[in-house]
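S.K.: Pasting the sequence and the predicted coordinates here, then a few questions.
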Amino acid sequence: MKLKEVKLRHLKMTMKAPFATSFGSFQDKEFILLEATDELGNTGWGESVAFEVPWYNEETFKTNWHMLEDFLIPALLNKEITHPDEVNEIFSSIRKNNMAKSTIEGAVWDLYAKRNQIPLAKALGGEKKKIEVGISIGIQKSVEDLLQLIEGYVNEGYKRMKVKIKPGWDIDVMRQVREKFPDILLMADANSAYRLSDIQHLKQLDEFNLMMIEQPLASDDIVDHAKLQAEMKTPICLDESIHSLEDTRKAVELGSCKIINIKIGRVGGLTEAKKIHDYCQEQGIAVWCGGMLESGVGRAHNVALTTLANFIMPGDTAGSSRYWEKDIITPEVVVEDGYITVPENDGIGYAPDLAVIEKYTIMEKTYQ
C-alpha cells in the first residue's frame, strides 16, 4: 500500500450545547479531518482530536497541522506500507505529537481494512457485535440542571454517567447525584483539578460507591496518584498521564491506578492503543475508551477499538445526536438502549458525507 495523496481539511462544527470542564468551556469545535488516497484509489479517513487551545495537553489544532504538513505526511507519502503497525516505526524518530500522528495513522488503518475488505474492528482483532456506552456530562449551571440531564440519559438507556468535577463542584454534587440515582454506574472526572494536599477532601468520594475517579491529580503525574490510590477505596483511572505502553507499565507497577482510559489520539494511534489494551488485559487492569468530542470519523475509530475484549467498562462514545445537529458520516452513530451496534461495512464502517463535510470546511490543502 502506498499513499499517493493526502488531503487536510480544516472543519468547524458547533455543538448543540456548551461543554464545560475544570479547565474551560466551549461550544465550537475546530479540527483537522484527513483523507488519504492509496494507489488503487481507496480512501481512508482520520480525525485530529487536538483542541484550539492547549488545555487538555500541549497539542493544538495549529501544531497538528504543522506536524502533519511538514513531517508526518512527507514521511508516509509514496512509501510502501505493508501493515499499519509500521507507521509507529516510521514515526519513531519524531518525539510526542501523538494526536497529529494518530490523525494519519487512523487513516492508514481505515485504508488497510478497506483493502482487505474487512471492518476496522476485525482488522484490530475485535469480536464484539455491540459495545456498551456511557455519557460524559460537563459542569452545569446548577445541580438541578445536572440531575435533570442524568435522568434523561438514564431514560435513554446509557449505561454509565461520567460527571465532571472541580473544587467547589464535587463532594456535594456527587452526593446529590447518588442520593437521586442510587443504582446507576457513576464516576467522577477531575481533569487534573486537584493536588495531593487535597487527599482528605477527595477521600470523601469513597462514600458514593463510584466506579472510579478519573485523573484527579496533575496531568503528568503517576507518583502522587500512587500515594492517593493507597489511601482511597475508589479506583483511580488515569487519562492524561498515559501516552504510551511504557507509561502504562510504570503506572501499573507503581500502583498509580486500577483502571486505564485509552484515548486513541492521546497515545498516538490505534497500534499503541492496542498494545496498551493487551498489556492491561495481561495485568488484570480494566480499560475503557475515552472520548474527545469527536465528529463521526473519530467516533467510528473509537467504536472499532472498543470491540477488543478488555474494554469491559462503558466508554464515552455517545451517539452523534448527543453533540451534533448533523454529523459528517452516514449513517450517524446511533445508541439504542445504551449500546452501539458495530458496523459491518469495510473500514471504519461509516461513509463520510462529502456534502456535509464541505459545509463545515473552512479550508483544505492537498499533498502529493
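M.R.: It's in.
S.K.: Going by C-alpha atoms from here, please, whenever you check contacts or count neighbours.
M.R.: OK.
S.K.: can you give me the strands for the stretch 251-368 of the chain?
M.R.: Secondary structure of the stretch 251-368 of the chain (DSSP state E, counting those that start in this stretch): strands located at 259-262, 286-289, 329-330, 339-341, 351-352, 361-367.
S.K.: Against which helices or strands is the top helix by length along the chain packed?
M.R.: Ranked by number of residues, the top helix in the chain under DSSP state H is helix 98-115. Judged by 3 or more Cα pairs under 8 Å, 6 or more residues apart in numbering; DSSP states H and E, helix 98-115 is in contact with strand 24-38, strand 43-47, helix 61-67, helix 120-124, helix 264-267, helix 270-283.
S.K.: what distance separates the second one from the middle of the whole chain?
M.R.: In other words, strand 43-47. Centroid separation between strand 43-47 and its chain, computed with Cα atoms, centre = their mean, to the nearest Å, is 16 Å.
S.K.: ok and that strand relative to strand 24-38, angle-wise?
M.R.: 160 degrees (axes from the mean of the first three to the mean of the last three Cα atoms, to 10 degrees).
S.K.: Buried residues of strand 43-47, list them for me.
M.R.: Residues of strand 43-47 classed as buried by neighbour count (16 or more other Cα atoms under 10 Å): 43-47.
S.K.: What residues does residue 111 make contact with?
M.R.: Taking Cα atoms under 8 Å, 6 or more residues apart in numbering, we find residue 111 in contact with 36, 38, 42-45, 347.
S.K.: how much space between it and residue 346?
M.R.: From residue 111 across to residue 346, the span is 9 Å (Cα to Cα, to the nearest Å).
S.K.: hold the first one in mind and look at this next one:
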Amino acid sequence: MKISGIELRRIRIPLRAPFRTSFGTETERDVLLVRVATADGEGWAECAAMSEPRYCSEYVDAAQDVLRKFLIPALPKDGIDAHTVGRVLEPFTGHRMAKAALETAVLDAHLRTTGESFGSYLGAARDRVPCGVSVGIMDSVPELLDAVDGFIAEGYARIKLKIEPGWDLEPVRAVRERFGDDLVLQVDANAAYTLVDAQHLAKLDDFGLLLIEQPLANDDIVQHARLAELLRTPVCLDESIESAADAAAAISIGACSVINIKPARVGGYLEARRIHDIARAHGIPVWCGGMLETGIGRAANVALAALPGFTLPGDTSGSSRYFATDITPPFELADGHLDVPTGPGLGVEPLPEVLEEVTTSTEWITI
C-alpha cells in the first residue's frame, strides 16, 4: 500500500470531571491523531500519550516530534503494510505509543480498502464486550461512594478504584460495605507502593478483590513476584508489560496472574495480540486497559477486547464516561457491554464538525 502523506492533528477535549490517579490529575485530553492518506482512502489512529511524562516516559509533544523527525521518514516510499511497520520502526528505541499510532493508522487504511473490520482481522470471538469503569481518587469517601453508585446504575460490569498510600484501605472498605460482596471490584495503584508496603497491601485481601493492578514500580518484576507470594489477591501487571517478551518473563517467574494489555503501551495492536496469545497459552487472563481514549482509540480497544483470551471486563467505558461530546459517534453502554464495530477498518470516523471545533493544529507530511 502506497502512502501519499500523513496528517498529524492535535485536538483538545475537556474531561467531564477531573480524573486523579497516583501520578497526577487530568482535566482535559490533548490528543494527537494520525491520519494516513493513500490513493484508495485513508486510515485513522489515536496516540495515547498524555501531556506530561507521568504515566510513562512518553508525552504528546515528544510523540509528534519523533513521528515527524524519525518514524514517518523511515517508511518506505514504494509502499508498506501494517506488518512491515513494526520492523521498519524497530531500530528506533522506545516511543511505543507513537509507533502504535502509526502502525494502527496504516492498518486502518489497509482494512478500509479490503473491507475487513479491525475486530475480524485481530481475531475477535464476540460481537460485544463487557465493560468496566475506572474511578479516580476522590476528595472524600462519600464523593467516591456517590460516583460508584452512579456507575453501577449505568450498568458497568466491574468497578476499578485508583489507590495510593493514604487512599486505599478506607475507600475500598467503604465501597465493599456499601455495595456488597457481589460487586466485581479491583484496585489500581499505578506503581505507587514498594515491597516495604507488602504487609499493608495484604490487608486488601480481606475485601475479595478481583485483582490489584501494578502495585510496585514498572521495572520491579522480581519484586512483584515476591509480593505475589505474600498476597491472596491476584497481582495484575500493567506498566511493567511493554512487550510480549516482558509478558513471557513476568509469567515465567510468577510476577503476575493477570495482565492488563494496553495496546499503546506495547507498541500497537499486533504486539498486543502476541501478548494475548502468550497469556492464553499459559492460562493467564487478560483485559484491555484504557488511556482516556476518544472514539478512535476506543473503537480499536473494543475490537481487541473481543479476542477470546480477554475474559475480564476492561476499561473500555462508554464515551460519556469521560467526554460530553466525543469526536466520533458515541460508544454507548447497553447491559454493561459495548458493541464491537463491524464496519471496515476501525468502523468509526471522526465527525467533521466536532473534529474542526476541537482541533488546535494540523501538520501534513508528504511521504
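M.R.: That came through fine. This structure is a prediction, so every number in the text was calculated from the model and none was measured.
S.K.: Quantify their similarity with the TM-score.
M.R.: The TM-score (TM-score structural alignment, normalised by the length of the second structure) is 0.98; 365 aligned residues with a Cα RMSD of 1.0 Å.
S.K.: Of the contacts of residue 111 of the first structure, which are reproduced in the second structure?
M.R.: Retained in the second structure (both residues aligned by TM-score structural alignment, their matches' Cα atoms under 8 Å) from these: 36, 38, 42-45, 347.
S.K.: what do we get in the second structure for residue 326 of the first structure?
M.R.: Using TM-score structural alignment, the partner of residue 326 of the first structure in the second structure is residue 325.
S.K.: To clarify, my last question referred to residue 180 of the first structure.
M.R.: Residue 180 of the first structure maps onto residue 178 in the second structure, by TM-score structural alignment.
S.K.: which other helices and strands contact the helix or strand that contains that match?
M.R.: Element membership for residue 178 of the second structure (DSSP states H and E) is helix 169-179. Applying 3+ Cα pairs under 8 Å, 6+ apart, we find helix 169-179 of the second structure packed against helix 141-154.
S.K.: Give the aligned range of the helix it packs on in the first structure.
M.R.: Alignment of helix 141-154 of the second structure against the first structure: residues 143-156, by TM-score structural alignment.
S.K.: By how much does the matching stretch deviate from the second structure on average?
M.R.: Mean deviation of stretch 143-156 of the first structure from its aligned counterpart in the second structure after superposition (mean Cα distance after the TM-score superposition for the first structure): 1.0 Å.
S.K.: which of the residues in that stretch are buried?
M.R.: Residues 143, 146-147, 150, 153-154 are the ones in stretch 143-156 of the first structure that count as buried (16+ other Cα under 10 Å).
S.K.: can I get these in CSV with distance to residue 121 of the first structure?
M.R.: What follows is these, written out as CSV (distance: Cα to Cα, whole Å):
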residue, distance to residue 121 of the first structure
143, 39
146, 34
147, 35
150, 30
153, 27
154, 28
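S.K.: quick check, nearest of those residues to residue 69 of the first structure?
M.R.: The nearest member of these to residue 69 of the first structure, counting by Cα to Cα, is residue 153 at 40.5 Å.
S.K.: Find the nearest non-adjacent residue to the closest one, please.
M.R.: Spatial nearest neighbour of residue 153 of the first structure, excluding adjacent residues (Cα to Cα, 6 or more residues apart in numbering): residue 135 at 7.6 Å.
S.K.: do residue 195 of the first structure as well
M.R.: Residue 195 of the first structure's closest residue in space is residue 217 (Cα to Cα, 6+ apart), at 5.3 Å.
S.K.: Quick test: name the residue nearest the centre of the second structure.
M.R.: Most central in the second structure under Cα atoms, centre = their mean is residue 290, positioned 2.8 Å from the mean C-alpha point.
S.K.: ok, longest strand in the second structure?
M.R.: What stands out as the longest strand in the second structure, according to DSSP state E, is strand 3-21.
S.K.: For it, give me the average deviation versus the first structure.
M.R.: After superposition onto the first structure, the mean distance of strand 3-21 of the second structure to its aligned counterpart is 0.6 Å, using mean Cα distance after the TM-score superposition for the first structure.
S.K.: what span of the first structure lines up against that strand?
M.R.: Mapped onto the first structure using TM-score structural alignment, strand 3-21 of the second structure spans residues 3-21.
S.K.: can you pull the buried residues of the matching stretch?
M.R.: For stretch 3-21 of the first structure, by 16+ other Cα under 10 Å, it's 3-15, 19-21.
S.K.: How many residues are close by the aligned residue in the first structure for residue 342 of the second structure?
M.R.: When the first structure is aligned by TM-score structural alignment, the residue opposite residue 342 of the second structure is residue 344. For residue 344 of the first structure, the count of nearby residues is 15 (other Cα atoms under 10 Å).
S.K.: Ok, residue 268 of the first structure next?
M.R.: Residue 268 of the first structure: 25 surrounding residues under other Cα under 10 Å.
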